[in-house]
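*Asks:* Next input, structure requested:
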Amino acid sequence: SLRSAETCFLIDEERMFQKRAQSKDSIFFRDGVRQIDFVLSYVDDIKKDAELKAERRKEFEQNLRKTGLELEIEDKRDSEDGRTYFVKIHAPWEVLVTYAEVLGIKMPVKESDIPRTENSPLRYMLGPVRLPQEVKFPRPEYFTAQFSRHRQELFLIEDEATFFPSSSRNRIVYYILSRCPFGVEDGKKRFGIDRLLTSNTYSSAYPLHDGQYWKPAEPPSTVNERYTLYQNWARFSYFYKEQPLDLIKDYFGEKIGIYFVFLGFYTEMLLIAAVVGLACLIYGILLMDSNQTSIDICDPEIGGQLIMCPLCDQVCDYWRLNSTCLISKLSHLFDNESTVFFAIFMGIWVTLFLEFWKQRQARLEYEWDLVDFEEEQQQLQLRPEFEAMCKHRKMNPVTKELEPYMPLWNRIPWYFLSGATVTFWMALVVSSMVAVIVYRLSVFATFASFMESEATLQHVKVYFTPQLATSLSGSCLNFIVILILNFFYEKISAWITKMEIPRTYQEYESSLTLKMFLFQFVNYYSSCFYVAFFKGKFVGYPGKYTYLFNVWRSEECDPGGCLIELTTQMTIVMTGKQIFGNIKEAIYPLVFNWWRRRKARTNSEKLYSRWEQDHDLETFGQLGLFYEYLETVIQFGFVTLFVASFPLAPLLALLNNIIEIRVDAWKLTTQYRRPVAAKAHSIGVWQDILYGMAVVSVATNAFIVAFTSDIIPRLVYYYAYSTNITHPLKGYVNNSLSVFLIADFPNHTAPSEKREFTTCSTLCSWLNFCW
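*Replies:* Coordinates of the predicted model:
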């Protein structure tokens, strides 16, 4: 009998090995029946705390089994790299029904009899962008109720193995993992997978993807939602298609799903703003050659005869106004009557966008059963770092249990350090902006010395002025500085937030949101605010110029106005940020995953299993969505805050978001481990930030029209000073200039070498828009 038992054991071992070899992409235990809901991995640690970690793992896994979870461990000898253990976790039916009731998960009780019909009159026109119904609505619509294990007969349970979707299963398992104890240390009960991950007891914890993204499910699996998402959502050839929002929600959870609903809705609204902005640009192009101001500047008899005062001391020479002919025409593209219209339109657009989003969000709450949603428990649970640092206990008045407590006086030093750090870095941003201004002031004279010559000044068309060259190079340098500061601040802000020791994950995310948004607001927009509202406003006048640090003369605007420079700054920073962001999001995980697989696949003869493949993918992390929202909100600022100077901003944002949706879908589907499903009923604090930016945008666009644009001075001249009925703005250029006697220039400001043509004139002109 002993020999027969040994023979049966060997046969079973051989059968299991063959099954593993045949099911490389299996998401089941070795028996091919029990589904893997979660995976833990760890590596043998040879350091001095190896025994402690092993003891923690042993007790943690024993406690997991006590909760009813079933575990199966893969030995490191069977892993591809030969050093990683994998703990596969399955939640049986009794565990699922117990914790589904605890978490209040809503499950179907009856199929809805309300037909899913679209009564929109545009449904036939929008046919090409629609997805197949089986993709858009992967499951029938049900009436639901909170699950009760004692009333299971009320629910539509056809198959226990498929009743709970995979997202609900991994959410339930993570809930258990986050509360499972693993021992008592220093008289305190320790629990939670997060603490074990922080101490490197386990190296990772993640749910599995359904299968490969490039091929459909194979038996015994019946559904591969990952493949469906890739085929209908993550491919770039589907950029014009709508998103399968219900499928995204079912696979990744409501929190990620609502982000893509918001991004899609924002992109749709941008389409309207982009069309109107493009129309305003076309209007400017059509009127570019008929603009009276540009005609006067380009006229050799008007602009060619106006000798302008030097734009810098000693090195810069006198120059003719017609040398800025092309720049004045380009300036009129963005500085015309449509500027005022577009500023008003965008004020209305941003209000409607936020109101329509509130409606869309309310409808989404109903469609996704989030009406009575309560904050996700894992966001409200204590962070392991908080518990580790707390030496005090306080009675919770609700639960009547002792909980870790940190007195306020212990946190105050860190709050001061945090505030000082944020203030320092914001001051550093302003200092870097001043450094860029000093750069422009320093190199302007260099550009002017070899770009301004007598031959140049005698020609009407000048394609590259010193002002334009300085503006372009300064904007590029400013963008590089923005990226460098942003890179370092992300690291420092995360460290500072941890030092504050937030109590919960929600507090941690809120604190980090405030720091990151304040910094990036100043980092990305400070240069735009400077060009829009400060540059050229404190120049002084010939003979009494104002100086920066008593060394450099304050910057003057281009003769075409500062609006064209603001447009240049916006174009370079916004476009550069979007291109850099998309490349980074696509290349970064691709390269790291390739390198990780290359290092892991040292034993090609062994099975490269489903859990190993997912293990070698990039981690999305708890702050993955945070950075996605932050990127979108900063873009929203470019679209709204300075849009009066750049009507193409909504179009650039629209094109970027079309790509962004597919890049995010591609990386989540192919390059990242599957995130743990989490619930959310709104975009959270980001909605309040959007409301604040909308209010600020109305003011900034009004100020741009009033102080940066040339439209107000032209209207004043048109109604108060013009005497020419046929061409009302004829003579506006002359009336916008003041004159100065060349002989009155102090020696330290007059050009060191005078051109011959200046001897024929005793006066030079300078820009003066004060009426």
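*Asks:* CA atoms for contacts and neighbours, from now on please.
*Replies:* Fine.
*Asks:* what helices or strands is whichever strand or helix holds Glu385 leaning on?
*Replies:* Using DSSP states H and E, Glu385 sits in helix 384-389. Packing partners of helix 384-389 (3 or more Cα pairs under 8 Å, 6 or more residues apart in numbering; DSSP states H and E): helix 193-198.
*Asks:* Just the buried residues of the helix it packs on, please?
*Replies:* Ile193, Asp194, Arg195, Leu196, Leu197 (16 or more other Cα atoms under 10 Å).
*Asks:* continuing past that helix, what's the next helix or strand?
*Replies:* Assigned by DSSP H and E, the successor of helix 193-198 is strand 204-206.
*Asks:* Now do that following strand: distance to the chain's middle.
*Replies:* Taking Cα atoms, centre = their mean, to the nearest Å, one finds the center of strand 204-206 at 25 Å from the center of the full chain.
*Asks:* Sequence B follows; please return its structure for comparison with A:
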Amino acid sequence: VIVLQLSSRTKMNTINWLISRIQEEKLLGGAELLCKLAYVSHKDGVILLIGGTLERLLHGAEEKELVKQYKDGTLKPFLYHDRNNFHDFKNKKQLFLTSGECLQLIKHDLDNLRARQEKHVPEVPYAKLYPGKNILNTLATSGLLVQMYPLHNFEELETLKEVWYGKVQVFSQPINAVRNYFGESIALYFSFLGFFTLSLFYRSIFSLILYFLTDKTFNGNMLMAIINIVWSTIFLECWKRKSNKMAFQWGMLHRVEEFEEPRKGFEGPLGINPVTGKKEPIRLPGEWRSLNFIHSFLFVSFSLLVSVLMMLAYLWAKTLAEKYCAIHRNTQSYVIAVLPNVGYAIGVIILNRTYLKLARVFTEWENHRLASTHEYHLVAKLLLFYFFNNFGLLFYAAFYMQDFTEVSEDVATQLITYQILDQIMKSIVPYWINKRKLKKLKQSSETRGGPVLQHVLIEGGLDAYKGLIDDYLEMFLMFGYMMFFSSIFPLASVCCFLNSITEIQLSALKLCDNFQRPFPVPASNIGIWQLAFKCFVILAIIVNCAFLGMSAEFQAVFGDYTGIHLIILVFTFEHLIMGFVTLIEHLIPDVPKNIEIQLKKFEYESRQALKCEKLQQTYIKDNQKLFSSAQRRERQI
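*Replies:* Model prediction:
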């Protein structure tokens, strides 16, 4: 189910050594997987097919403590010796593990394939090894491992495509089927996107009513600002509850968090982990890393400077366009009037995509030891830049120029331009390019081997899936436009709703047809993005309270107050809103009561099982001591 594509310059001794290490028993340091040399070519390189027997995968499920449904309906960690008592194991033995779980288990064994006493990869003296070093990572950095990717299961994929985007369905997605095929991380993203879209539907109806019933300049700001705060808080709290419920059903919520192993791309000397006692790459205590972070800080600062320069160029172009339109009153003047706005929106999109690629390179260069730390630093860089690049000009117009008509026009232009261009660049153009690429790949692979090999070569020619960061960033921006500026431009929520509908369909199409199948990633929530959205809500409370203080309604009610008293009043109102948000968070529990009871029951049973295991070990030790003493007395007699 997994393909390893090696470089055409890989020697046969190296190939045989790698195959033997993959097939070797785990007790001897191997992966204990099936491995077959499928194809050798000067053009395509060397193709190895990796799989696993059902017995090996079941043992791997026990090692990884995969949680499965027991015969009594409860969820329990899988135990190989008790396998027949798990739900549907006897009847559907081959379907007991989902295809996503099989991929996850096999990849875990491959990622933990480490060197023993080898000094270097056979026939490759520059690919240095030491005991415990990751073999596949060494092959990748030395240029021998070209790519590693899982194969699509076409029968399962076609079934998923038919129920997912084969027919138009706005608020219903086969999330469990997506999880079984692509893993929990991708399933949680689409569930979050679907929940966001459904919430926007009700929000958009109210926004349309408010838009047509009130004056289009700035009236209705007070009501919309309050709705922004209440809606965002309830939305995030209800999502946490929904995600915990799904994670529990998938057996992810009460899985014991295993000790995080070093990231595959981490480069460091072999050492002893002080917590687990295992041999693994470590970071030396006195290692100097500040230089890397200084470079990253300079990179972020330079990127922000470029964004500021683009903002200044837009203001200059806007001034020239206004002067031209004041003199010339014709059709051409209307086109020139909107050109700076459209040009700025396009520039923002280009900077966003360029920065994303560069941020990945700089974060990889920082050489973080853990995957969670790596993701945290990458997302932190992205959020800082994306926030400033996308919203900086709008905040400047709102708070410094206090031109809300200008803000409304800019938000509308940026949202519409961003949605159209982003969907074209992210989905439509790649889909069209992929169709042409697939046609060429099928034509070129028809003369090379049977259908299995053709399948392997076609999928190997597709682009690798880059992950969910780009998709989360788009949702993050839509959330920001709506939360910060829908009180000024009420139709922002309608634009975000329409974008989310198309995003579900196009993202599903892109995932199934445009890229190689991604490796499933286990997850119990959306991770750092939950915190990012939470921070956005807090910031949105401050911004909306500031807009509230500047609104016509607020000024009409509290017009007699002086400047400082007005600021104190807004500040007090903001604190009251913060207290209200905290109250809502406490009123809506993160975990439903029935699931909380089952979690406590699961924890109790785990403790009882551990206690029985310890008693059993003590009993065995006592019996061994009695047996040894009896043997000594017998020898004495």
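*Asks:* what's the TM-score here?
*Replies:* Here the TM-score for the pair of chains, by TM-score structural alignment, normalised by the length of the second structure, is 0.79; 540 aligned residues with a Cα RMSD of 2.8 Å.
*Asks:* okay, now Val46 of the second structure: neighbour count?
*Replies:* 24 (other Cα atoms under 10 Å).
*Asks:* Quick check, it in contact with Gln5.
*Replies:* Yes - the pair Val46 of the second structure and Gln5 passes the contact test of Cα atoms under 8 Å, sitting 5.6 Å apart.
*Asks:* Mind listing what's buried along stretch 59-68 of the first structure?
*Replies:* Per 16+ other Cα under 10 Å, stretch 59-68 of the first structure contains these buried residues: Glu59, Phe60, Glu61, Gln62, Asn63, Leu64.
*Asks:* can you redo the residues you listed as CSV with distance to Pro108 of the first structure and secondary structure?
*Replies:* What follows is the buried residues of stretch 59-68 of the first structure, written out as CSV (distance: Cα to Cα, whole Å; DSSP: H, G, I helix; E, B strand; the rest coil):
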residue, distance to Pro108 of the first structure, secondary structure
Glu59, 37, helix
Phe60, 34, helix
Glu61, 33, helix
Gln62, 34, helix
Asn63, 32, helix
Leu64, 29, helix
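*Asks:* Output these in TSV, with distance to Ile412 of the first structure appended to each entry.
*Replies:* TSV is the format used below for the buried residues of stretch 59-68 of the first structure (distance: Cα to Cα, whole Å):
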residue	distance to Ile412 of the first structure
Glu59	37
Phe60	36
Glu61	39
Gln62	41
Asn63	38
Leu64	39
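*Asks:* picking up where we left off before, mean distance, the helix or strand following the helix holding Glu385 of the first structure to its aligned residues in the second structure?
*Replies:* Per DSSP H and E, the first helix or strand lying C-terminal to helix 384-389 of the first structure is strand 392-395. Compared with the second structure after fitting, strand 392-395 of the first structure has a mean deviation of 5.6 Å; criterion: mean Cα distance after the TM-score superposition for the first structure.
*Asks:* So which elements touch the helix or strand that strand 392-395 of the first structure is followed by?
*Replies:* Next along the chain after strand 392-395 of the first structure, taking DSSP H and E as the criterion, comes strand 402-405. Using 3+ Cα pairs under 8 Å, 6+ apart as the contact definition, the elements that strand 402-405 of the first structure packs against are strand 392-395.
*Asks:* burial count for Ala455 of the first structure?
*Replies:* 7.
*Asks:* what's the host helix or strand of it packed up against?
*Replies:* Following DSSP H and E, one finds Ala455 of the first structure within helix 454-457. If you count contacts as 3+ Cα pairs under 8 Å, 6+ apart, helix 454-457 of the first structure packs onto no helix or strand.
*Asks:* what's that helix aligned against in the second structure?
*Replies:* Residues of the second structure offer no counterpart to helix 454-457 of the first structure, counting by TM-score structural alignment.
*Asks:* could you pull out the strands for the stretch 1-150 of the first structure?
*Replies:* Taking DSSP state E, counting those that start in this stretch to define them, one finds strands in the stretch 1-150 of the first structure at 38-43, 70-74, 84-90, 106-111, 142-146.
*Asks:* The second one vs the second structure, mean deviation?
*Replies:* On superposition with the second structure, the average gap between strand 70-74 of the first structure and its aligned counterparts reaches 1.9 Å (mean Cα distance after the TM-score superposition for the first structure).
*Asks:* Understood, closing this out.
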